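J.: Give me the fold of what follows.
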Amino acid sequence: MKPTLLSTLILSVLATFAHAGEATQSTAAPKAAVAAAAPGAPISGIDIQYIDSSVRPQDDFFTYLNGKWLKTAEIPADKSSWGTFLKLRDDTQPQLLGIIEAAQKDPSKKAGTDVQKIGDLYASFMNEARVERLGTRPLAGELQRIRSLKDKKGLPDLIAHLSKIGVATPYGLRVGQDARASTRYATYVGQGGLGMPDRDYYLKLDDKRMLEARTRYEAHVATVLGLAGEKNAAAQAKAIVDFETALARVQWTKVENRDPVKRYNKMSVSELAALTPGYDWNAALAAAGVGNKLDYIIVAQPSYLTGFNKAVADTDLATLKSYFEWHLLREYSPYLSKAFVDANFAFYGTALTGTTENRPRWKIGVSTVEGALGEALGRQYVAKYFPAERKARMEELVKNVTAAYAQSIDTLDWMTPATKKEAQAKLAKFTPKVGYPNKWRDYSKLTIRADDLVGNVKRAAEFGYNRNITKLGKPIDREEWGMTPQTVNAYYSSSMNEIVFPASILQPPFFDMRADDAVNYGAIGAVIGHEIGHGFDDKGSQSDGDGNLRDWWTKEDRAAFQARADMLVKQYSAYSPIPGYHVNGELTLGENIGDNSGLAIAYKAYKISLKGQPAPVIDGLTGDQRFFMGFGQVWRSKMREAQQIVQVKTDPHSPGQFRANGTVMNHPAFYEAFGVKEGDKMYLAPKDRVTIW
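T.: Just a heads-up that it's a prediction; the model follows:
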């Protein structure tokens, strides 16, 4: 998934419900004449100051709820989009800066401690004069390594080395849980190596925006190579883009990559070598650090590796060297002189996403520290900004939503008892993680120096790479987190069968300690349900409670599930955020199922929490209205057009307005809460509404 002030709503809002017929208290809008809440009484948690009374919730719930914000909010110049997630993220930055600056000033800090590393890494980034003076000299050794490549036999070693220091290469190696044997780690290899967001940017040249992006990308490659001293930069750039286009042609699409069974291809090293005649995988795996530990490898896209091998064979050595030089410079441009920083932003910021200004250097510096020392920074963040009572209340919500999921599975009318039993067994094995890890990451082997920015970034990348690779052959680390505590997001891991909620998302409007339960169940409750829902979406449902890819469905139940999923694909494929670009219902299916089931289950959990008692009316809003409004306001967002294109091409999440409207339109309780009737724009006939879990 990855991202409040109380005010009084004017009486004119009541007019927005006129079409609802004989509105009762449950379908009325908030009233102005609402008695003030008693001191200490729960607040609604709804940003009613953003409600647009000119829009009927029965016609466009998202705009009704967020309309005044949409009309007045400006996307910051250094952002490609803006909304609840990004505002929380932006609000967290000064807090992290305070921690970093305190680390710099700490008189008791010792060499080798996390405090020293946090302060010195930030200092190395903020020393602009030194960075400017050095130019590309910190990369001289890496550039020489690439330029001295004598023949293509040296490619496996070069690719392994560049991967270790964080540079994109045509394929990537990683160690992760074996998807069919989750108690052990395995080595995976998969496609990569493009400099633009998706293969469509290379191949869909009948789309003028894709063609323009490709043209500007080639010019950008030439600019950066020229800054590095290359004399034939324009010709090299064209050849590089041609090579990347050859890779793009054989890459699997993002929809194809969503299939976990097709992406699991277990092979011996000799079988892997047969895919790429002439390419020395023994050398590649040895250089990558896994050669002596490997008894098999899991290939994500076998046909891509064959295509990659042909593209390499068809491309001259000089172009391949230019390609690797380009990707080295691309990765390290943010840490070089201003000319590189500005060129990098001009393409990846302005040309691709429409952003008009780069972020202030201090914010990029904070992000650099987070990227290298995320948990070291996060440990201090939670100590200062994450109270224990917030964690406890969140854990209670997780229990309640999980219990509601169990009840819901038992009442499904489309699933047989045999599959229900398997689903319950998986749900019972879910592991929730809230706030921060029980065991913090050890950074003792990472060296950070205050006078060596590029070296710091390289060593941090190598540290992360080696930390991953050395898992091979060891027991599974079930305490590990895939996000830092200061990340405004949440996730589900199918191999771990765990749901994880970092501390930073547990703030309003997602989670409000002052608010009545309704908004919290609608907001963070739906996020909890969403992450559980990933365990039962079209991908996650192919793994069992132990994290293994295993078909635990009857044929009939899988067909019934797929029929409902197909309906969601059709619904979301009809949505178009900008003319000519539609949401990809197949790409976004997993997230849409997560939203659909998450909201449905959170609503059931909310009802259970009331224990048969009526919900209070707060700000003229019933409990059910506050529940759905709590859900709708977390998707408050707006996006620059160029970034919107990037999202529909690459992001498995639907745009915010469709996550709000598309989700509530499928839930009967929303119709009752807001008096939605046939003829309203938010109306779907009962036969067209999708309920899966």
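J.: C-alpha only now, for contacts and for neighbours.
T.: Noted.
J.: All the strands of the stretch 551-693 of the chain, in order from the start?
T.: 637-639 (DSSP state E, counting those that start in this stretch).
J.: And for the stretch 401-550 of the chain?
T.: Remark: strands of the stretch 401-550 of the chain, listed N- to C-terminal, are 431-435, 491-493, 498-502; assignment by DSSP E, counting those that start in this stretch.
J.: repeat for the stretch 51-200 of the chain
T.: Using DSSP E, counting those that start in this stretch, the strands of the stretch 51-200 of the chain run over residues 81-83, 171-178, 181-191.
J.: Just name the most buried of the strands of the stretch 401-550 of the chain.
T.: Most buried of those, by mean neighbour count (mean count of other Cα atoms under 10 Å): strand 498-502, with a mean of 25.
J.: helices or strands up against it?
T.: Other helices and strands packing on strand 498-502, by 3 or more Cα pairs under 8 Å, 6 or more residues apart in numbering; DSSP states H and E, are strand 431-435, strand 491-493, helix 526-534.
J.: thought Gly540 was touching His534?
T.: Yes - the criterion here is Cα atoms under 8 Å, and Gly540 meets it with His534 at 5.6 Å.
J.: of the two, who's got more company?
T.: Summary of the neighbour comparison: Gly540 and His534, criterion other Cα atoms under 10 Å, with His534 having more neighbours (26 against 22).
J.: Please report how far that one lies from Leu397.
T.: Separation of His534 from Leu397 (Cα to Cα, to the nearest Å): 18 Å.
J.: In the helix or strand containing Lys310, which residues are buried?
T.: The secondary structure element spanning Lys310 is helix 302-313 (assigned by DSSP states H and E). Judged by neighbour count (16 or more other Cα atoms under 10 Å), helix 302-313 contains these buried residues: 302, 304-309, 311-312.
J.: let's see this one next to it:
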Amino acid sequence: MNQSLKLLTLSAAIALGLSACKKEEAVVAEPAKLSIDLAKLPPLPAFAVADLDTSVSACTDLNQFVNGKWLAANPVPGDRTSWGSFEMLAERSLATQRQIVEAAAGMKDAKGTHKLIGDLWATGMDEAAIEAAGIKPIQPFLDEIAALKAPADLPAYLRKTAAEGRMSLFGLGGESDFKDSSQVIAYAAPGGLGLPDKTYYSGDAHKAEREAYQAHIAATLKLAGATDADAAKQAAAILAIETALAKVSYSNEELSRDVSKYYNPVSIDAANKITPAFEWGAYFDANGIKRPAQFSLSNPTFFKTLDGMFASVPMADWQAYLRFHTIDGLAPYLSKAFADQNFAFYGKTLRGQQEQKERWKRVLDTVNDSAGEALGQLYVEVAFPAESKAQMEKLVGNLSAALKTRLEKLEWMTPETRAKALEKWASFTPKIGYPDKWRDWAGLSTGRDSYVGNILAAAKFNHAYEMAKIGKPKDRKDWGMTPQTVNAYYNPLMNEIVFPAAILQPPFFDAKADPALNYGGIGAVIGHEMLHGYDDQGSRFDAKGSFANWWQPSDAEGFKAKTNQLVAQFDGYEALPGKKVNGNLTLGENIADLGGLTVALDALRIELADKKVAEIEGYTQEQRFFMNWATVWRRNFTEKELAVRLVTDPHAPAKFRANGTPSNMDAFAAAFQCKAGDPMVRSGAQKIAIW
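T.: As a prediction, this is how the structure comes out:
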């Protein structure tokens, strides 16, 4: 999980592109033999009145009022780049997972899920063996690169490495067809860049990061045996290749605000005309995909440019590029020198992380990357009470009813568009806790001999698994997150809202809490994910998840005018000296926050209509509702991490999420008796209401 509630986009789906297998008899996990010692888990980040900074009025700064004391007392730990409610729950999830994997690794004659998880954990924690191996686990890959002789060798190399789950230069994945969401097609999307965004490759704003990246490339190549002179020369060539690719890549902002850029259906013949040196039929053959009638080739200009670079860039430069990215991509799993160099740039220099995570946390990250759903199956057996799912189903129902009422009464929408909006509302599919059907891991062979070997085996297996989906009907039981992930998402192609088990804890959800806390926490999250179906990109998909325009022109124009107001609001927030939030990049999340919190408050009021809840510790239900909303968004960042997120993250920095939406709501001003002119009270043309 990165920063918060996210819209599941095609970029995420394509990035998953790793895996699967010949069909064998399903392996059913053994009966649960694991248990968790709750005393060993970190504390929950629940809302507490004692945390309030009463020297600041909620009408001046809700975030400071609720979180100021906590933020001052809880700086970012050295092994992280941000710290807040999400991260605290992530630490709790990791501590739970650690107990699970340690128990699995210690089982004698373990089979199925327990063996898979135990093997990944045990080999990852065997530092002596990893250190002794050095670069040897990936030497065959480097030899393969050294054997490349001519431009024609590059497409063959890309075919082979993709089939092994080791993609470079571009990604390949399976996802629903935009025009027919019931069917899965192949999506090819640009990649190949080592810096966070195309904007890092030009201009003065990120010159320091470019120089540091070039130095990191050289240092990595020297660790693999290059001389100082050769490493410096190769680093310059690699940066030149990436700069050329960046010029024809989309920025994070472009992709976030125009999801159609992922979708460019072409036939194989049409694609081959764009890339005459790269034969797409052979590429699909190598990846085990029956040659499709069409697939999506996102950003044809990128692929045309790349195709021309096969011949125009010297082979020695391509070899340097492929060698570096092979080493760099696997560096965290190699000996200490490689892992440390990788962290020194990506963690410390780029994001301000002062120290690496403890090894056990890094290995758990790898277990989750390689076999996250397998670990999730064990996680829910010991960490997710059945009653939590039942109560969540009730909350989702209440939020859904509140949203329907709001849609029915929306004054600015014409009846024709409203009917389509309600049709979409009726088809929302909620998923809570964990999948109804677990993945079958039969065919993935792991052992206790090699950490990198296990990771590579999982990568190949997962890639085949994803490729096997292409050309088939969409499996609507699939999940895009694991149960142990502290997050939630909306998938427009399936019109579903998904809430993994690990987020269903305080401050989001507590079966014993008063209604206000649950509605201001997970209720707002539920509303947020539902409203993604109506944000500026989600609203481009219909009730079936297909990319279709269901808006009357006048409604579309009115919606655009309202969302432009929200862009302007967030453009005005200064996150760092001289650096403001990008209101366009963050628009979708801000629309979802504004609508989601509004609908959650509606649902709370319905819940309280037939019951009286007295003030708790001096605060009303509506005050506690808004205070828990702010608690969810308490978060400190390193300065470098925040700078990266301002360019790459479609979520606004946490404090602006805590304040931005409530400042538009009359109910917030009424709850805290704020007056016109108070900083947290937007009025007149500045006050924004959409859904």
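J.: overall similarity of the pair, as a TM-score.
T.: Comparison of the two superposed chains (TM-score structural alignment, normalised by the length of the second structure) gives a TM-score of 0.92, and 647 aligned residues with a Cα RMSD of 1.5 Å.
J.: if we can go back for a sec, mean shift between the helix holding Lys310 of the first structure and the second structure?
T.: Following superposition, helix 302-313 of the first structure is found to deviate from the second structure by 2.6 Å on average (mean Cα distance after the TM-score superposition for the first structure).
J.: just to revisit the earlier point, would you convert the strands of the stretch 401-550 of the first structure into JSON lines that also reports distance to Gly135 of the first structure?
T.: Conversion of the strands of the stretch 401-550 of the first structure to JSON lines gives the following (distance: least, Cα to Cα, whole Å):
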{"stretch": "strand 431-435", "distance to Gly135 of the first structure": "41"}
{"stretch": "strand 491-493", "distance to Gly135 of the first structure": "39"}
{"stretch": "strand 498-502", "distance to Gly135 of the first structure": "38"}
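J.: Ok, which of the ones you listed comes nearest Trp281 of the first structure?
T.: Closest approach to Trp281 of the first structure among the strands of the stretch 401-550 of the first structure is made by strand 491-493 (29.6 Å; Cα to Cα).
J.: Relative to the second structure, what is the average displacement of that closest one?
T.: Between strand 491-493 of the first structure and the corresponding residues of the second structure, superposition yields a mean separation of 0.5 Å, by mean Cα distance after the TM-score superposition for the first structure.
J.: what's that strand aligned against in the second structure?
T.: Aligning strand 491-493 of the first structure against the second structure (TM-score structural alignment) gives residues 489-491.
J.: Can you tell me what Ala233 of the first structure aligns to in the second structure?
T.: Aligned against the second structure - with TM-score structural alignment as the criterion - Ala233 of the first structure pairs with Ala231.
J.: now its match, nearest residue through space, not along the chain?
T.: Of all residues beyond its chain neighbours, the one nearest Ala231 of the second structure is Ala218 (4.7 Å), with distances taken as Cα to Cα, 6 or more residues apart in numbering.
J.: so who does that neighbour touch?
T.: Residues near Ala218 of the second structure by Cα atoms under 8 Å, 6 or more residues apart in numbering: 228, 231-232, 234-235.
J.: Shared with the first structure, which of these?
T.: Mapping the contacts of Ala218 of the second structure onto the first structure (both residues aligned by TM-score structural alignment, their matches' Cα atoms under 8 Å) leaves 231-232, 234-235 still in contact.
J.: Ala239 of the first structure is in contact with Thr319, isn't it?
T.: Yes - with contact defined as Cα under 8 Å, Ala239 of the first structure counts as touching Thr319 (6.2 Å).
J.: Take the strands of the stretch 51-200 of the first structure and lay them out in CSV including mean neighbour count and distance to Leu373 of the first structure.
T.: Putting those into CSV (neighbours: other Cα atoms under 10 Å; distance: least, Cα to Cα, whole Å) gives the following:
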stretch, mean neighbour count, distance to Leu373 of the first structure
strand 81-83, 20, 26
strand 171-178, 19, 20
strand 181-191, 20, 24
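J.: which one of the ones you listed lies closest to Ile364 of the first structure?
T.: Among those, if distance is taken as Cα to Cα, the winner is strand 81-83, at 16.9 Å.
J.: so the closest one matches what in the second structure?
T.: Residues 82-84 of the second structure are where strand 81-83 of the first structure aligns, taking TM-score structural alignment as the criterion.
J.: Excluding its own residues, what touches the matching stretch? List them.
T.: Contact partners of stretch 82-84 of the second structure, identified using Cα under 8 Å, 6+ apart, comprise 74-77, 633-638, 641.
J.: Could you do stretch 385-395 of the first structure as well?
T.: For stretch 385-395 of the first structure, the surrounding residues in contact (Cα under 8 Å, 6+ apart) are 434-435, 503, 506, 513.
J.: would you turn these into TSV with distance to Asn282 of the first structure?
T.: Putting the contacts of stretch 385-395 of the first structure into TSV (distance: Cα to Cα, whole Å) gives the following:
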residue	distance to Asn282 of the first structure
Val434	42
Gly435	42
Ala503	43
Leu506	47
Met513	56
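J.: ok, so of the residues you listed, who is nearest Lys105 of the first structure?
T.: Once Cα to Cα is applied, the member of the contacts of stretch 385-395 of the first structure that ends up nearest Lys105 of the first structure is Ala503, at 25.9 Å.
J.: burial measure for the closest one, as a count.
T.: Here the count is done by other Cα under 10 Å, and Ala503 of the first structure has 26 residues near it.
J.: Alignment lookup: it to the second structure.
T.: So Ala503 of the first structure corresponds to Ala501, using TM-score structural alignment.
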